[in-house]
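# here are the coordinates; sequence isn't available:
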């Protein structure tokens, strides 16, 4: 196509294996240093710095300085949404980088997708909200219904306190392992943060894995019953 957005530049940035590993590492939502990302990519620090500069110039990551330290993170939730969709496409086409390992079942059950809940538990949450009419469709838009606002408020989440007002309240995100949607947007982010604060889940250090406590899983099943 000779006019319109040039997707080839974005595709080329993501298509390099080292840069793909860097972007995947940043899907945890954490800001990481160049040294940490070099380890994730399996390249030298000098090579990682070159990749990071290209990703920053391409608008896929941002740099934040804290004293002498530099931290990198994904530029936006839109970037995370694109990466998760590409992961689903790759998984569905059989393009897997390695054999599933011991962590694979945990990643598939519950993980962080940038700032919201993904995996089996994420799609269950989404399906439960949709089935009870707490989420509703208006054309292509996904909206929180009045009943949904009452439900979320009853859970203890203050919708007015959610950050990033320029981000949609609710949006679909294609789950790479379940091949179905989970909930993103401000509500998805707020719900994950809220259930962490309630002690239902804890994040596994240096991974995207989220583990439910026994009490947390029981509470999740009560508030988000299977559709």
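The structure has been received and is ready for your questions. What you see is a predicted model, and the numbers here were worked out from it, not measured in a lab.
# CA atoms for contacts and neighbours, from now on please.
Fine.
# so what's the most centrally placed residue in the chain up against?
The chain has residue 113 as the residue nearest its centroid, 1.8 Å off, counting by CA atoms, centre = their mean. Contact analysis of residue 113 by CA atoms under 8 Å, 6 or more residues apart in numbering lists 27, 28, 29, 80, 84, 208.
# closest to residue 106 out of those residues?
Closest approach between these and residue 106, by CA to CA: residue 208, at 9.4 Å.
# hang on, that closest one packs against residue 111?
Yes - counting by CA atoms under 8 Å, residue 208 does reach residue 111; the two are 5.2 Å apart.
# count of neighbours near residue 47?
Close neighbours of residue 47, defined as other CA atoms under 10 Å, add up to 14.
# which ones are touching it?
By CA under 8 Å, 6+ apart, the contact list for residue 47 reads residue 38.
# before we move on, what SS does it have?
Residue 47 carries the three-state label helix when classified by DSSP: H, G, I helix; E, B strand; the rest coil.
# swap in residue 117?
Of the three states, residue 117 takes strand under three-state DSSP.
# next, the contact list for it, please.
110, 111, 182, 183, 184, 188, 189, 192 are the contacts of residue 117 under CA under 8 Å, 6+ apart.
# with residue 180 instead?
Contacts of residue 180 (CA under 8 Å, 6+ apart): 123, 174.
# what does residue 206 give?
If you count contacts by CA under 8 Å, 6+ apart, residue 206 has none.
# please identify the buried residues of stretch 68-82?
In terms of neighbour count (16 or more other CA atoms under 10 Å), stretch 68-82 has its buried residues at 71, 72, 73, 74, 75, 77, 79, 80, 81.
# which ones are touching the first one?
With contacts defined as CA under 8 Å, 6+ apart, the neighbours of residue 71 are 31, 32, 33, 34, 63, 64, 65.
# tell me the secondary structure of residue 95, please.
Put simply, residue 95 is coil when judged by three-state DSSP.
# also this one, for the comparison:
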């Protein structure tokens, strides 16, 4: 029954350590059980038990390589669920307002990955620029001009998958939508492959490189301070 499934999902999320695991995995990478245990500040045995529940509940997938157990989000659907929940909560401040925590919070707001696409001010700025140029409609559907631009400028080929080509994803820090879907993932991958964006620290914050600033200005007129 739907009520039972909803209750089971809520129970999976209703634990602070499991919530920390899921937020860490929002960067789209595969993490080891030990890395997640350190991130959540729990014992490895405790982390293993929580991760097993998340895998069985369909939120995570796992694979083993040698002695290591790697886990990551099961897919874009699960990432979208987490981002929507964060959007419902609204911007939050770190519990400990240390200088390090404040810097990390600001870095996430400037730019970050939301599973496999860009979010934060950077993601919203790119989305706005593509909309202004007529590459996306107001509800973030890709236009014919957009497909031509993506093919010519970003070497994009529409894949034959069931994943939406483009969709709006509510940005939990900017309170506006950024671009998700296949196109959003391709834009993020394209910028990373060309070293136009780089990760900041070990989390999911990203920043534009000088080459990236110049490229986005040339391609879309984006100016991100």
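Arrived safely, thanks for sending. All values reported here derive from a predicted model rather than from experimental measurement.
# which of the contacts of residue 71 of structure 1 map to contacts in structure 2?
Retained in structure 2: 31, 32, 33, 34, 63, 64, 65, out of the contacts of residue 71 of structure 1 (criterion both residues aligned by TM-score structural alignment, their matches' CA atoms under 8 Å).
# which among those residues count as buried?
If you count burial by 16+ other CA under 10 Å, the buried members of these come out as 31, 32, 34, 63.
# of these, closest to residue 121 of structure 1?
So of these, ranked by how close each gets to residue 121 of structure 1 (CA to CA), first place is residue 31, at 24.5 Å.
# quick revisit: can you add distance to residue 200 of structure 1 and secondary structure and give the buried ones among the kept ones among the contacts of residue 71 of structure 1 back as CSV?
Output for those, formatted as CSV (distance: CA to CA, whole Å; DSSP: H, G, I helix; E, B strand; the rest coil):
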residue, distance to residue 200 of structure 1, secondary structure
31, 24, coil
32, 26, strand
34, 32, helix
63, 32, strand
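# for residue 148 of structure 1, state which of these is nearest.
Nearest to residue 148 of structure 1 out of those is residue 31 (CA to CA; 32.0 Å).
# on that earlier part again, of the buried ones among the kept ones among the contacts of residue 71 of structure 1, closest to residue 11 of structure 1?
Ranked by distance to residue 11 of structure 1 (CA to CA), those are led by residue 63 at 20.9 Å.
# what ranges does structure 2 have for its helices?
2-13, 16-24, 33-40, 44-56, 76-89, 99-110, 120-132, 144-154, 181-193, 210-220 (DSSP state H).
# for residue 164 of structure 2, find the nearest of those.
Relative to residue 164 of structure 2, the nearest member of the helices of structure 2 by CA to CA is helix 181-193, separated by 5.4 Å.
# tell me the helices and strands packed up against the closest one.
strand 117-119 (3 or more CA pairs under 8 Å, 6 or more residues apart in numbering; DSSP states H and E).
# give the aligned range of the strand it packs on in structure 1.
The counterpart of strand 117-119 of structure 2 in structure 1, using TM-score structural alignment, spans residues 116-118.
# now stretch 176-193 of structure 2
Aligned using TM-score structural alignment, stretch 176-193 of structure 2 spans residues 180-197 in structure 1.
# residue contacts, the spatially closest residue to residue 88 of structure 2 that is not a sequence neighbour?
The shortest distance from residue 88 of structure 2 to any non-neighbouring residue, by CA to CA, 6 or more residues apart in numbering, is to residue 172 (7.5 Å). By CA under 8 Å, 6+ apart, residue 172 of structure 2 lies in contact with 83, 84, 86, 87, 88, 89, 90, 91.
# contacting residues for the second one?
Remark: with contacts taken as CA under 8 Å, 6+ apart, residue 84 of structure 2 is in contact with 169, 170, 172.
# next one: the equivalent of it over in structure 1 from residue 50 of structure 1, what distance?
Under the alignment (TM-score structural alignment), residue 84 of structure 2 pairs with residue 85 in structure 1. Distance of residue 85 of structure 1 to residue 50 of structure 1, given as CA to CA, to the nearest Å: 26 Å.
# figure out how far stretch 87-103 of structure 1 is from the centre of its chain.
17 Å (CA atoms, centre = their mean, to the nearest Å).
# what's the closest of the kept ones among the contacts of residue 71 of structure 1 to residue 17 of structure 1?
Closest approach between these and residue 17 of structure 1, by CA to CA: residue 34, at 16.3 Å.
# is it correct that that closest one is in contact with residue 73?
No - Residue 34 of structure 1 lies out of contact with residue 73 (CA under 8 Å); the separation is 10.5 Å.
# can you tell me the closest non-neighbouring residue to the aligned residue in structure 1 for residue 208 of structure 2?
If you follow residue 208 of structure 2 across to structure 1 using TM-score structural alignment, you land on residue 212. Leaving aside its sequence neighbours, residue 212 of structure 1 sits nearest to residue 201 (CA to CA, 6+ apart; 4.3 Å).
# contacting residues for the one you found?
Counting by CA under 8 Å, 6+ apart, residue 201 of structure 1 makes contact with 195, 210, 211, 212, 213, 216.
# measure residue 52 of structure 1 to residue 199 of structure 1 for me?
35 Å.
# which non-adjacent residue is nearest residue 200 of structure 1?
Spatially, and ignoring its direct neighbours in sequence, residue 200 of structure 1 is nearest to residue 216 (3.6 Å; CA to CA, 6+ apart).
# count of neighbours near that neighbour?
So residue 216 of structure 1, with other CA under 10 Å, has 18 neighbours.
# same question for residue 41 of structure 2.
Residues near residue 41 of structure 2, counting by other CA under 10 Å, number 12.
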